[in-house]
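J.: Okay, here's the prediction I keep looking at, along with the sequence it came from:
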Amino acid sequence: MDGSRRLGCAGVFALAVVLAMSSCGFASGQAMLSRELQALLLVKDSLHDPEGHLTGWGLAERGGEVEMELLACSSWKGIRCSSSPPYVVEALDVSSMNLSGFLSPAIGALHNLVNLSLAANNLSGPLPEQLWDIGSSLRFLNISNNLFQGPFPSANVSRCSSLQVLDAYNNNFTGPLPLQISSLTELRHLHLGGNFFDGVIPPQYGALLNLTYLALSGNSLTGRIPVELGNLVLLTELYLGYYNIFDGGIPSSLGRLSALVVLDMADCGLTDDIPAHLQNLTKLDSLFLQINSLTGPIPPGLGALTSIRSLDLSNNLLTGHIPPSLSQLLNLKLLNLFRNQLHGHIPSFIGDLPSLQVLSLWENNLTGRVPQQLGTNENLVIVDLSSNMLSGPIPPNLCLGDQLERLVLFNNGFSGSIPDSLGNCRKLVRVRLGNNQLSGSIPPGLLALPSLQMLEIPLNRLNGSIPLNIPLSTKLGRLDLSFNNLSGAIPASISNISALQTLLLNGNALSGSLIGEISQLKRLSKLDCSANNLSGVIPAALGQCGALTYIDLSHNQLVGSIPSDLQYLGVLDYLNLSYNHLTGAIPPSLQNIETLTSADFSFNDLSGVIPDKGQFATFNASSFLGNADLCGVQLVPCSLQTDSMHRRVQGEPALVYWLIVGIISSLTVVVFVVGVFCNRHAFCALLGRETVDSPWKLTAFQKLDFTASHVLSCLTDENVIGKGGSGTVYKCATPSGFVAVKRLPGTYSQANADVGVGGSNDHGFSAEIQTLGKIRHRNIVRLLGCVSSRETNLLVYEYMPNGSLGELLHGTRAGTLDWAKRYKIAVEAACGLHYLHHDCSPLIVHRDVKSNNILLDSKFEAHVADFGLAKVLDYPESMSLVAGSYGYIAPEYVYTLKVDEKSDIYSFGVVLLELITGRRPFEPEFGEGVDIAAWVRKKAQTKEGVMEVLDPKLWKEEDYADPFNSNVMGEIMCLELRSTAWWTFLCRGQPCAKWCRC
């Protein structure tokens, strides 16, 4: 047993001894060092160190006595001691060591500590008040990127009067900002952002005259920004934005901060005009005021900020012209003025700014021609001028320096041809030129650019043919050339675009046949070639594009029969073959496509019996009109068919019949044998049978007091607390309390085992589980560990005694949540999702956000749960199948299968509607095929309809007698959930738009 274990067994006594020793004056430097190293051992004992960084911290036994190592200061990782007597601990730096647990109060015994850094770990619990017992020696304190919670302890913070750096960024501190910090007059760097502080900014912070860095962003602060902050004349960086909602505008006193280099007040509810006093900030490098409600014109005085490189005034209510004085900003690299109400021309000086890299002016009322010299500085990376009223030609030199990555000009009146130079722009990622008046041909090299991911040029006047020579492309995912005047054949080389997901060629004059090579596009999810002059047959190879969800080949000259191979399109949702010259019968096998919700075979020359099972049972006559020889329950009864048709049916060869019977019988036997084999393995996995080939392994993400065998013993029917598509959940008792165990569906197969996939050998699964295991956020259910074998995986989560939000809204306990609780749950769930989307590293998309996956602890605090479908994203990617729950899936996700945070945002919007209405995503009262979003959008058009939307369990009649003047309604319509724009979407153009102030 080593020294740290012995100290751990008598931790309380040892702590008392150390604190008692700290009050005595030890003359010996060795005694002083001994005392401090013993305090460090207590600190170690309070930490969980899964990677063994602190294993070198310990005591050495010599001659039967425990003796402190004289060289401990050089051998203990993260510790630095003084170089000469008296030997004392001067620095403790254990940052980024994946430590968890709590910080022991013994830390206060290190009275000579100068630098303390605990950053980037998973430490939780309250920050001990004894920390300030370190005293006046402490100058640098960094506890950022941890999970400390509760109020920030500051009653005795003045004891550390020499503190210069205090960084508590990205923790879970609550309550008001600590007022006592204002006594730390030596403070240079103060970062309290990324927490849950509320209330106002103390005006006393204006007394911290030595501050050069102040960050209070990312909290829940309110009130006015105190004018006293203008006293901090040494400030070089000031961050006040993001999730704080302040009253009023920018104090003009901030114009006195002449040393400021960065001023970030984005997304914090600012109103009024931008004060002219900001022109005094001549050293400013970055000014971020976006996502507010600032009004009035852009102050001409901003032209005096000649050092500025980033200017973002986007998403405000600014009016007037772009002032000519901005021509003096010769160092400007980023100019964001989008989503305002600016008008007039784009000044010519914009094209002359020598350092400009990003120009975003979209969604304004700008008119006239774009400066033709734009891009001659050879530095442009992003140009977005979309949704204005611009005209004239596209500047020819936008990619002169070959740096351009994004060109977005849609919804304008640009004319002339697309500059040929864009065909040589090797770094282009996105090109969106839709809804203009562009003419001429497509530049030959545009479809061959190596980095291009999106090319959209719809609704223009392009002519000529699609370029024939398209080399192998691995990145182009969306190609939209619809509604132009393109002619000629679809080039077979389009099949070289291996990453293509959306191909829109509709509304042109294309001819020739639909290429069979299209089967090589394995990721293709949407194909629209409608309204052309295509001829020939529908290639059977189209059935090999297994990711297709949308096919529209209508309004062409296609002939021949409908290929039965289309039955293999297992996720097909929309099929339109109308207005062609197709013949033969509709293949009965198409009724086996379970996902098909819309189909149109009208106005062809089809004959025979219309399938009437599966999804075909839901189609009405409009899907089959204009086919004289078709019959079926949806159209004309088959008893009225002509005798000739009967003769053709009766004349089928018997040989074909018996051949089909034989094939079906053989396949049945094969499927039965395979099924028995698979079920045998699944049954073994269910029993948790341990074999030599598949031992159970426990992977812990924090200190656990149970084993894999303990978890396996809980997998009994009486412990089941939930079942779903992603697995069965069990309640499991452990020595320290209950945990929840989810058994994922078995995925083992010998083929997978041979390549190391499935169960614990699934490296992709393991990598993602490792990432999810490191998530530490108060509004996300914590993954404690994973028990795995080759057959299955068991995930161990913290237990949530109040079950799911779905149960409390729609189950037997419905009605127990009042509006205050619902509002709180919505905000907390939004915080959890925001962490996954923006603050987690790497970013995570949940993909199954729903009320049943928001769990509630004993205090009804919300926790996002069930990451069975979650994906770790370094960049947006596409999935092979639609994932999610019915009623929560974003419509565009069904078509594109593109995984990004927007699909989660849509699903969360549905949860918000559940909270407000008390209804499920689909209810009979909505009508057939109508979901909750469509129902609310329709009801919200009238005052009476709004009354039907609100859950009657929440309010009395007098509470919403006049919803237009009700504070309750104001809260409903303006949930402070800035991760969604749902109410704006629901209310756009309707009388309730005035409620949508979020």
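T.: Happy to help now that I have it. No experiment lies behind these values; they were computed from the predicted model shown. Numbering: from 1, shown residues only.

J.: Could you use CA atoms for every contact and neighbour count after this?
T.: Will do.

J.: pull the longest helix from the chain.
T.: helix 654-686 (DSSP state H).

J.: now that helix: how far from the chain's centre is it?
T.: 42 Å (CA atoms, centre = their mean, to the nearest Å).

J.: now stretch 720-728
T.: Distance, centroid of stretch 720-728 to centroid of chain: 25 Å (CA atoms, centre = their mean).

J.: Enumerate the positions of it that are buried.
T.: 720, 727-728 (16 or more other CA atoms under 10 Å).

J.: What is the nearest of those residues to Pro842?
T.: Closest approach to Pro842 among these (CA to CA): Gly727, at 25.1 Å.

J.: Could you double-check that that closest one sits in contact with Ile721?
T.: No. Using CA atoms under 8 Å, Gly727 makes no contact with Ile721, being 11.3 Å away.

J.: The helix or strand that contains Trp983 - contacts with which helices or strands?
T.: Assigned by DSSP states H and E, Trp983 belongs to helix 982-987. Applying 3 or more CA pairs under 8 Å, 6 or more residues apart in numbering; DSSP states H and E, one finds that helix 982-987 contacts helix 932-939.

J.: Now do the helix it packs on: everything it contacts.
T.: 910, 913, 919-923, 926, 945-946, 948-949, 986-987 (CA atoms under 8 Å, 6 or more residues apart in numbering).

J.: try this one side by side with the last:
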Amino acid sequence: MADFFFLPFFFFFFFLRSCNSRAILSVTEQASILLSLKQSLRIPDPLLSSWNSSNTSSICSWAGVRCDASERSVVSLDISNSNFSGAISPAIAGLRSLVHLSIAGNSLSGSLPSGIARLPCLRHLNISNNQLNGSLARWNFSSMATIEVFDAYDNNFFGPLPLELVKLPNLRHLDLGGNYFSGSIPAAYGDFPKLEYLSLAGNDLVGFVPPELGNLTSLRQLYLGYYNQFDGAIPPEIGNLISLVHLDFSSCGLHGEIPPQLCKLQNLDTLFLQTNQLDGILPPELGNLTNLRFLDLSNNALTGEIPKELSALQHLILLHLFINRLHGEIPEFIARLPDLEVLKLWHNNLTGVIPQGLGRNGKLRELDLSSNKLTGEIPPELCAGRKLEILILLNNFLFGPLPEDLGRCGTLSRARLGQNYLTGSIPKGFLYLPKLSLVELQSNYISGRISDELQQIPAMLGLLNLSNNRLSGSLPASIGNFSALQILLLSGNQLSGAIPPELGQLKRLLKLDISHNNLSGEIPHEIGYCSQLTYVDFSENMLTGAIPNEISQLRILNYLNLSYNHLSYNIPKDIAAMKSLTSADFSHNNLSGRIPDSGQFSYFNSSSFIGNPELCGLASNPCKFSTSSPLQSNPRHSGGGLRSQLPGKFKLLFALGLLACSVVFAATVAIKTRSMIRKTSKAWKLTTFGKLHFGADDVAECLKENCVIGSGGAGVVYRGTMPSGEQVAVKRLLGINKGSTHDNGLTAEIQTLGKIRHRNIVRLLAFCTNRETNLLVYEYMPNGSLGEMLHGKRGGYLNWNIRLRIATEAARGLCYLHHDCCPLILHRDVKSNNILLDNNFEAHVADFGLAKFLRNTGASECMSAIAGSYGYIAPEYAYTLKVDEKSDVYSYGVVLLELITGRRPVGDFGEEGLDIVQWAKMVTNWSKESVVKILDRRLADVPLEEAMQAFFVGMLCVQERSIERPTMREVVLMLEQAKQPYGC
């Protein structure tokens, strides 16, 4: 495409003589047109400073302007990538000699002036990456006989695809991707006579891919994927595009088998068919595409074995077949592909051994074979070319030792080898590789010592997980050299000796777990230097001595477990005063003295202190020098709160009372329902939650197909306008079948939203029902959901200030639910699509169909099944079905990461099991200073301190253990520190 935009100027001059002769404007007149264009734009200084009325005679030297040889006519105008906004002045159509016009990469809005279509010499028009809108279906393209390049990528054009484009005899490059074009692809789009580049990707197109596209025999690049949702299969006629070099049908809903006719595309360099619903076997005919370098068929439903015919693809650089249903062995020929750099086959049913020659070509950079059923040993030459960066083999049945050569692989950044049967020791130098940021070797049978290599100072390692192995010996002093380490997991080994004081040098450490070992000696007081710690577990060792008071210096510590050791003396009162500490376990030691009754300790369960015979203050061992033990004076210490202290008879009476109320309520509802049905089976009943200026019939009028604005598992959402002009959103739910216990969230949503009054929670206006249909009437949110705004085509519209404000407002809404409602409310489906934005982009938490009342403060509830959205569900909820307010906090943390990165929670990271939480931790090494590595690239001028604080809050919210996460009230307070004050 660059060749199109930068033609030699002598070609311009020649062409000017041949295009239709028109009256040539004077230099002064052309300068006036350019100044009119400048006036219509909002331009950051000092851009276009050369465009001024004092030097109109020298417009050919103005920025972005090129003239013909006589310097009488402007033939090229390029003001691309200049951060302009505003609209394009229609006066631009007066530059009749324009051959090249590029306004790409700005923030221009409004419609495209129709006069541009009448420029007689225009050959190259690039308006991409703006916010231009309107329909192009009626644009007069037929007058643009000279046009060769039309690039409208990434705008807001809508309506059907323009048909008149087909009449352009010289069009070679057409890009309409990244817009809102709808309907089907016209069959006439197969009639372009000279088209070489066609992109319709990233629109809202439906229907079938027309087989007529197979007539575009000059086509070299074809893009139809992303957001489009086509029916049917890939047309076999695509195989007729013999000039095709790049074919991309990714993420567009295609199903059926891969047509073997694609084998005729002998010039194909890239074939991307990932994230569809393609099934059947991998066609052996793909082996005929001998020029193929990039092949991605991942995330489909392909079956069978990897065909041996693919061995002919000797130029293959990238091979992605992950998330399919492939079985059989990994063929040996894959190891012999001379140019292979990236191989990802994870999440299949592959068996057998990994080809032992893999990596011998010296070019392998990324390897992910995780979540298969592979056996045998890890190939010894994976890093033969010293280029291996990512090695992921977790969750297989691999055995034998780690290759010694991995200890010399200086390019390796991530090694995930956990959940196998690996034996032997950790190769010398492996943990100290200079670029290594993540190591997972957990749940293997690795033995030996952790080597002490003081001469090397690693700078990158952020996560080290060696838990559940057979490591022995002492923890080396060189552990203090891992200055970037943020997660250290060594539990479940046979480590012995003292904890080295050098541990205090790990200033970035967030999580430390060395439990279930044989460590002895005292807890080093240097632990107090690790000021970022939120989680510490020293349990089930042989530690002695006193609990160091320096632990109280860990100001954000949430979890502390010192149980099952031989610790003595008293529990320091300063630790009891730690406001951040929400869980602590001192049980089964030799502690003595009184249990502190201040601060957080007053909330801890007595099980946190049992097994210390000389520790008084327990119900079983009250302090003799006190008239009443602390636990007796504060019933919360017994672990059940005041309710657990109530007499059994009172509990029984209370339960019977509730039962009686329920029976009366049910009978009343039944009587009223029968009465209503007798009156009319079709009549609407409107229940309002405030003063309204419309009735039930007005609401029912909204139920029209052309009013649909969204749909989900619970029903369809309509946009309606009431007689007063007020706009509302009407959610139509399925009717409740007689005898059914499932009401699609209706009861929960009415009970919850009918009571809530908060500016950051969507307001339920009314409930409208008849015998067949149930309608919820909400205030209308003009800017849709946060998810649509972030991940749709307008994703770059939200600047940093708006994003941070949305984050704080959403936190305020959840804070109200968790702390100020009675009873407290768990949302259970916090996600970006359930945060709606009003006309001012103010955030409102919405969709309470899964909400639950939390009737016992601080307790969790066990659900019968997992509810919520993939990518947002907290780990403990997925594993145990137990849910509390910290489950919402985790989901909110995912939303906060979405706001920071602009990425979806899942699917954007190209690796088995990798979601936005794991990816953010991996890329940043848990360091908030590294937030720049994950910031949304569409954002400009982001205050680094604010981004760092928001990222820090997000990381706290998505801690794996719920006890480590802050409350929503704490989240609001921390976000206040990032920006201006907000209340809860």
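T.: Noted; the coordinates are in hand. Worth saying up front: this structure is predicted, and the values here are computed from it rather than measured.

J.: List the buried residues of the longest helix of the first structure.
T.: Using 16+ other CA under 10 Å as the test for burial, helix 654-686 of the first structure gives 682, 685.

J.: Pull up the aligned stretch in the second structure for that helix.
T.: When the second structure is aligned by TM-score structural alignment, helix 654-686 of the first structure has no counterpart there.

J.: after that helix comes which helix or strand?
T.: strand 697-700.

J.: which residues of the stretch 101-250 of the first structure fall in strands?
T.: With DSSP state E, counting those that start in this stretch as the criterion, the stretch 101-250 of the first structure has strands at 115-117, 122-125, 140-142, 147-151, 165-167, 172-176, 189-191, 196-199, 213-215, 220-221, 237-239.

J.: okay if I get these as JSON lines plus distance to Asn364 of the first structure and mean neighbour count?
T.: Supplementary listing: the strands of the stretch 101-250 of the first structure in JSON lines, determined by distance: least, CA to CA, whole Å; neighbours: other CA atoms under 10 Å:
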{"stretch": "strand 115-117", "distance to Asn364 of the first structure": "47", "mean neighbour count": "19"}
{"stretch": "strand 122-125", "distance to Asn364 of the first structure": "45", "mean neighbour count": "21"}
{"stretch": "strand 140-142", "distance to Asn364 of the first structure": "44", "mean neighbour count": "19"}
{"stretch": "strand 147-151", "distance to Asn364 of the first structure": "42", "mean neighbour count": "21"}
{"stretch": "strand 165-167", "distance to Asn364 of the first structure": "40", "mean neighbour count": "20"}
{"stretch": "strand 172-176", "distance to Asn364 of the first structure": "39", "mean neighbour count": "20"}
{"stretch": "strand 189-191", "distance to Asn364 of the first structure": "36", "mean neighbour count": "20"}
{"stretch": "strand 196-199", "distance to Asn364 of the first structure": "35", "mean neighbour count": "20"}
{"stretch": "strand 213-215", "distance to Asn364 of the first structure": "32", "mean neighbour count": "21"}
{"stretch": "strand 220-221", "distance to Asn364 of the first structure": "31", "mean neighbour count": "24"}
{"stretch": "strand 237-239", "distance to Asn364 of the first structure": "27", "mean neighbour count": "21"}
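
J.: out of the ones you listed, nearest to Leu385 of the first structure?
T.: Per CA to CA, nearest to Leu385 of the first structure of those: strand 237-239, 28.8 Å.

J.: my guess is Pro524 of the second structure meets Ile547, correct?
T.: No. Contact criterion CA under 8 Å: Pro524 of the second structure and Ile547 do not qualify, at 9.2 Å.
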